[in-house]
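Undergrad: need a structure here:
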Amino acid sequence: MLDTFLADPLASLFGVIGMACLVSWPLFRSRTGMLTAQLGIAFGLGFHYLLLGAHTAAIMQALSFAQVLAAIPLGRRPGLYAFYLALIPVIATAAALTWSGAPSFFSAAGLAFITLGRMQTNTTALRVLMLCAGPFWMTHDWMVGSLPAFAADIASFSIGLWRVLTIRGAPAPAAAPPPAPARSAAD
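TA: Purely as a prediction, here's the structure:
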């Protein structure tokens, strides 16, 4: 994996761009922030995979970029669900047309979970579905020899899991104390 990283500096540069975004998206609190970081993932890793010759993954990242653009306004514009849902069969078609065995399966399966996640307007549901995608992308990135993506997958999964556990396990905010009774002038 290190040999691949060192052999192609341009692919590695794009991989590092994608890596930075992949590691940072779980740290965002808002859905829009998380999705905006995912644009950077799709851009960086899309070119990274293309330069490595992982064509299915490169196409999955291009579709991912389009998905994010449609997903960001989903909460405000429900009419975009139709466009968003129309991308799902495109994932399967793209995987079939660029099939290269197990790596194609793992990249398509990973994007399928991500697709379901991005449809969520609840940030916890988005995070959980993104975590489900993690093992598929980790396996893919190991198989294609992508050191930046594999390392970022592990870090992103760890940070994402930590965020889900701390969000779900966080105590509810304390209720404000009742107002003190009004004092009369005689007190």
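Undergrad: please make it C-alpha for all contacts and neighbour counts, starting now.
TA: Will do.
Undergrad: so residue 161 touches residue 130, yeah?
TA: No - if you go by CA atoms under 8 Å, residue 161 and residue 130 don't touch, sitting 9.8 Å apart.
Undergrad: can you check which residues contact both of those two?
TA: Common contacts of residue 161 and residue 130 (CA atoms under 8 Å, 6 or more residues apart in numbering): none found.
Undergrad: which residue ranges form the helices in the protein?
TA: 2-7, 9-24, 31-52, 55-71, 81-97, 102-118, 123-144, 147-168 (DSSP state H).
Undergrad: let me have these in a markdown table, extended by distance to residue 175 and mean neighbour count.
TA: Formatted as a markdown table, those follow (distance: least, CA to CA, whole Å; neighbours: other CA atoms under 10 Å):
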| stretch | distance to residue 175 | mean neighbour count |
| --- | --- | --- |
| helix 2-7 | 52 | 13 |
| helix 9-24 | 32 | 22 |
| helix 31-52 | 26 | 22 |
| helix 55-71 | 34 | 23 |
| helix 81-97 | 37 | 15 |
| helix 102-118 | 32 | 22 |
| helix 123-144 | 23 | 20 |
| helix 147-168 | 18 | 19 |
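Undergrad: I'd like the structure of this one too, to check against the first:
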Amino acid sequence: MSFPFILPPAAAFLEPANLAGFVALGSSITWPLLRDRRAILGVQVLGSLLFGLHYLLLGAATAAAMCVMGALQGVALVILMDRRKRVGVVTASLLLSALVTAFTWAGLPSLLSQAGQALSAIGRLQFDTQRLRKWFLVSVVFWSTHNVMVGSVFGLASDTLSLTSLLLALWRHRAGARAARLRDATA
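TA: Have a look, this model is predicted:
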């Protein structure tokens, strides 16, 4: 099967699920390139809610719920400064996510979206931006597999762009650190 056959016809882009997915895709393009942790989390909250709507309209209830959980985590982590409270919120949301996954169980897609959300949650706890990016990099593997299974073209496009942006940002940081070491060595 060639790639054009998995793309929906042009009229399908006007369907509510696809419109929500298209707008959500904008956040996926933006957040990996941001440098500030709070900005990254804020844009992710918006994107999570939009992708939640997209998945709900596609009939992927677990993924929709996991997106809402991710948005709630993002809001809590932007607001809360105390590390223990942050860990408590994420732990509670992970337990709730497991319960929600059980209630909305739809087989492997449910497991994949829950695993992707759990890895993202661990990433959200990281204060170091590079560590945050690495956890999200791993979560993309689970989400992209989920998106192939549920037929989310926009989710898969988001995963592809996020993967590319994450790798670029990780490389940019590493190249900058290497240049600084070279400068220090020659000084």
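Undergrad: how alike are these chains, TM-score-wise?
TA: Once the chains are laid over each other, their TM-score by TM-score structural alignment, normalised by the length of the first structure reads 0.87; 176 aligned residues with a CA RMSD of 2.0 Å.
Undergrad: returning to that earlier point: for residue 174 of the first structure, find the nearest of the helices of the first structure.
TA: helix 147-168 (15.4 Å; CA to CA).
Undergrad: the closest one aligns to what range in the second structure?
TA: Aligned by TM-score structural alignment, helix 147-168 of the first structure corresponds to residues 153-174 of the second structure.
Undergrad: OK, contacts around the residue nearest to residue 133 of the first structure when sequence neighbours are not counted?
TA: Sequence neighbours aside, residue 110 is the residue nearest to residue 133 of the first structure in space, at 4.4 Å (criterion: CA to CA, 6 or more residues apart in numbering). With contact set as CA under 8 Å, 6+ apart, residue 110 of the first structure has these partners: 132, 133, 134, 135, 136, 137.
Undergrad: next one: whatever residue of the second structure lines up with residue 110 of the first structure from residue 85 of the second structure, what distance?
TA: Aligned counterpart of residue 110 of the first structure in the second structure: residue 116 (TM-score structural alignment). Residue 116 of the second structure sits 22 Å away from residue 85 of the second structure, going by CA to CA, to the nearest Å.
Undergrad: swap in residue 31 of the second structure?
TA: For residue 31 of the second structure, the distance to residue 85 of the second structure - CA to CA - is 24 Å.
Undergrad: between those two, which is the more surrounded one?
TA: Counting neighbours by other CA atoms under 10 Å for residue 31 of the second structure and for residue 85 shows that residue 31 has the greater number, 21 against 13.
Undergrad: what sits against the aligned partner of that one in the first structure?
TA: Aligned by TM-score structural alignment, residue 31 of the second structure pairs with residue 25 of the first structure. Contacts here follow CA under 8 Å, 6+ apart; on that basis residue 25 of the first structure touches 33, 34, 35, 37, 38, 156.
Undergrad: okay if I get the residues you listed as JSON lines plus distance to residue 149 of the first structure?
TA: Below are those laid out as JSON lines (distance: CA to CA, whole Å):
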{"residue": "33", "distance to residue 149 of the first structure": "20"}
{"residue": "34", "distance to residue 149 of the first structure": "18"}
{"residue": "35", "distance to residue 149 of the first structure": "18"}
{"residue": "37", "distance to residue 149 of the first structure": "15"}
{"residue": "38", "distance to residue 149 of the first structure": "13"}
{"residue": "156", "distance to residue 149 of the first structure": "10"}
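Undergrad: sounds good, over and out.
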